[in-house]
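# What follows is a predicted protein model with its sequence.
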Amino acid sequence: MNQEQFERMHKGNGFIAALDQSGGSTPKALRLYGIPDEAYHSDKEMFDLIHEMRTRIMTSPAFTSEHILGAILFENTMERQIDGKFTADYLWEEKGILPILKVDKGLAEQEYGVRMMKPIHNLEELLERAKERHIFGTKMRSVIKAADPYGIKKIVDQQFEIGCRIADAGLVPILEPEVDIFIPDKEAAENLLKKELLAHLSTLAPDTKLMFKLSIPSIDDFYAELIDDPHVVRVVALSGGYSQVEANQRLARNHRLIASFSRALTAGLLKQQTDEEFNAVLKRSIDEIYKASMT
C-alpha cells in the first residue's frame, strides 16, 4: 500500500468523484450529457464516447486535488489512457488524485429484500491488474430494498468477505451496501445495516483497513460510530437519486461524512458546451459538493 496515498485518503480534505458508470448505466449517463442512443451503434462506440466524457472531466482545470481526493473508475477506463498515460497514472501523477476501481459485476435479482452482488469470478486476476495499473482501492455495490434482517445480514456478509480478500491483496476496499432512498422503511433498514457493519468490524484483524460508501442517512450523524472505528479509513456518501442541491444539503448536516457523488457531480454537463461553459459548470458543482463535504 502506498502510504502517502493512504494518509491522503484518511486525513485529506475533499471528496471522491464517482466516474464508474458501466454497461447498464452508461447510456443514461450519455443521454444526460447530451448524446442520444442513436449516436452510437456498438458497445465499443459507447465506451469510446463515455471515455471522452470522463477525459474531459478529469483534464478540466476544475478537477484538482484541492477539492477531490479520489476518482472511482470503471474497469474499461482503467485500461485506457489520458494524455499518453494510463488513467490511474494520469490521475495520481498529473492531478494528485487517488484512482479507485469498481470491481463488482452488477446486481443479482432481489431476494430477502436485497440485491446482492453477482459473483466476481475473476477477482484475483482483476486485483493483480489493478495493482499493475497503480490503483489505490476498489469499490463494489449492492442494494438494500427493504428492512429485512436476514437479507441485510447476507449483504453485509458478502461485502465483508470480498472486502477482506481485497484488503489482503494490498488494496483499500470501499464496501457499498446502498440503502435505496425511496423505500418506506429506509430508517429501519439503516438501523439494521449499522448494527451488522459494527458487528463485522469488531471481528477484523487490527491492521485491516477499509472504507464504506453509504446512502446519506435519515438521522444526521448516524454513521459517526463507523467514522470513528480504527479499521475505517473514510466513510463516503452516495447521492442515491437526490438532486445535487438536496444531496449537498443532507450531506452538510452529517459531520465528517464526505461525498462520493456521480449524477450529482456531473449534473448540467453537456457535450455541446464550450470548454469555458463546461469547466464553469463543473467548477460550481465541485465547489458546492466540497463545501458540503467539509462539515
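Alright, I've got the coordinates.

# make it CA atoms for all contacts and neighbour counts henceforth
Will do.

# mind listing the helices for the protein?
Taking DSSP state H as the criterion, the chain carries its helices at 3-11, 26-32, 43-58, 75-78, 87-89, 123-132, 149-168, 186-201, 224-228, 244-252, 263-266, 275-293.

# Put this next to the previous one:
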Amino acid sequence: MNEQQAQQMRTGQGFIAALDQSGGSTPKALRLYGVEEDAYSGEDEMFDRIHEMRARIVAAPAFTGEKVIGAILFEMTMDREFGGKPAAKFLWEDKGVVPFLKVDQGLAGEENDVQLMKPIGGLDALLDRAVSKDIFGTKMRSVIGAANAGGIKAIVEQQFEVGKQILSHGLMPILEPEVTISISDKAEAEAILRDEILNGLDALPDGQEIMLKLSLPTEADFYKPLIDHPKVMRVVALSGGYSRDDANAMLADNHGMIASFSRALTEGLSAQQSDAEFNETIAATIDSIYRASIT
C-alpha cells in the first residue's frame, strides 16, 4: 500500500469524488448532464459519453488533491486514460488524488429487507489488475431497506468477508452498507448497523484497517464511535438522494465524516456548458462539499 496515499486518506482535508456510475445508473447520470439516450446507441457509446463527462471533471483546474483527496472509478474507467495517461496514474501523479475502484457487480434481490451484493465473479483477478494499475483501494455497495436485524447482520458480515479478501491483496476496502434515506425506521436501522460494524471491527486482526461509506445519519455524530475507531482509516458519507445543499448541511453536522458524493457532485454540470462555465460550476461545487467535509 502506498504510504503517502494512506496518509492522505487518513488525515487529508477534503472529500472523495464518486465517479463510479455503472451500467444501471449511467443513463440517468448522462440525462442529468444533458445527454439524452438518443445521443448514443448501445452500451459502448454510452460509456464513451460518460467517460467524456468524467474526463472533463478530472481535468477541471479545481479538481486536485487540495480539496478532492480521492476518487472512486468504475472498472472501465480504470482501463481507460485521462490526459493521455492510465486513469489512476493520472489522478495521483497529475492531480494528487488517490484512486479507488468500485468492485461490486450489483445487488441481489431483496431478502430480509436488504439487498446483499451479488457474488463477485473473478474478484481476485480484478484485484490483481487493480494493484497493477496503481489503484489504492476499492468500494462495494449493498443496501438496507428496513431495520431488520437479521438482514443488517448478513449485510455487514458479507461486507467484512469480502473486505478481508481485498485486504489480502494490499488494497484498502471501503465497505458501503447504504441505509435507504426514505425508510421510516432509518434511525433504528442505523443503530443496528453501527453495532454490527463495531462487532466486525472487533473481529478484525490488530493492525488491519478498513474504510466505511455510510448514509448521512439521522442523528448528528451518530457514527463518531466508528470515526474514532483505531481500525477505521476514514468514514465517508454518501448523499443517497439528498440534494447537494441538504447533504452538505447534514455533513457539516457530522464531525470527522467526509463526503463521497456522486450525483451531488455532478449536480448543475451540463454537456452544453462552455469549458469556462463548466469549470466555474465544478469549482463552486467542490468548494461547497470541501467546506462541509472539513468540519
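Perfect, I can see it now. Predicted, not measured: the structure shown is a model, and the values here were computed from it.

# TM between them?
The TM-score (TM-score structural alignment, normalised by the length of the first structure) is 0.99; 295 aligned residues with a CA RMSD of 0.5 Å.

# hmm, who's touching stretch 71-78 of the first structure?
If you take CA atoms under 8 Å, 6 or more residues apart in numbering as the criterion, stretch 71-78 of the first structure is touched by 16-22, 47, 51, 86-88, 97-103, 130, 133, 138-139.

# and if you look at stretch 192-199 of the first structure?
147, 149, 152, 153, 156, 223, 226.

# and if you look at stretch 285-295 of the first structure?
Taking CA under 8 Å, 6+ apart as the rule, stretch 285-295 of the first structure contacts 13-15, 62-63, 67-68, 248-249, 251-259, 264-267.

# In that stretch, which residues are buried?
285, 286, 288, 289, 290, 291, 292, 293, 294 (16 or more other CA atoms under 10 Å).

# do stretch 260-270 of the first structure as well
260, 261, 262, 263, 264, 265, 266, 267, 269, 270.

# which ones are touching the third one?
Right, residue 262 of the first structure. Neighbours of residue 262 of the first structure in contact, by CA under 8 Å, 6+ apart: 17, 18, 19, 238, 239.

# swap the cut-off to 10 Å and go again
By CA atoms under 10 Å, 6 or more residues apart in numbering, residue 262 of the first structure lies in contact with 16-21, 29, 72, 238-241, 244.

# Tell me how far it lies from residue 154 of the first structure.
Going from residue 262 of the first structure to residue 154 of the first structure by CA to CA, to the nearest Å gives 26 Å.

# Would you mind measuring from the counterpart of residue 149 of the second structure in the first structure to residue 191 of the first structure?
Under the alignment (TM-score structural alignment), residue 149 of the second structure pairs with residue 149 in the first structure. Going from residue 149 of the first structure to residue 191 of the first structure by CA to CA gives 10 Å.

# Likewise for residue 75 of the first structure?
Taken as CA to CA, the span from residue 75 of the first structure to residue 191 of the first structure is 33 Å.

# Would you check that residue 264 of the first structure makes contact with residue 245?
Yes: under the criterion of CA atoms under 10 Å, residue 264 of the first structure makes contact with residue 245 at 8.3 Å.

# Not counting its neighbours along the chain, what's nearest residue 147 of the first structure?
residue 189 (4.1 Å; CA to CA, 6 or more residues apart in numbering).

# so what's that neighbour up against?
144, 145, 146, 147, 148, 149, 152, 179, 180, 183.

# Got a quick ChimeraX command for the buried subset of these?
The buried residues among the contacts of residue 189 of the first structure can be selected in ChimeraX (16+ other CA under 10 Å) with this line:
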select :144,145,146,147,148,149,152,179,180
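
# Which single one of the contacts of residue 189 of the first structure is nearest to residue 200 of the first structure?
residue 152 (12.4 Å; CA to CA).

# Run a quick check on the closest one versus residue 110, I expect a contact.
No: look at residue 152 of the first structure against residue 110 with CA under 10 Å: they stay out of range, at 11.8 Å.

# Which neighbours do the two have in common?
116, 143, 144, 145.
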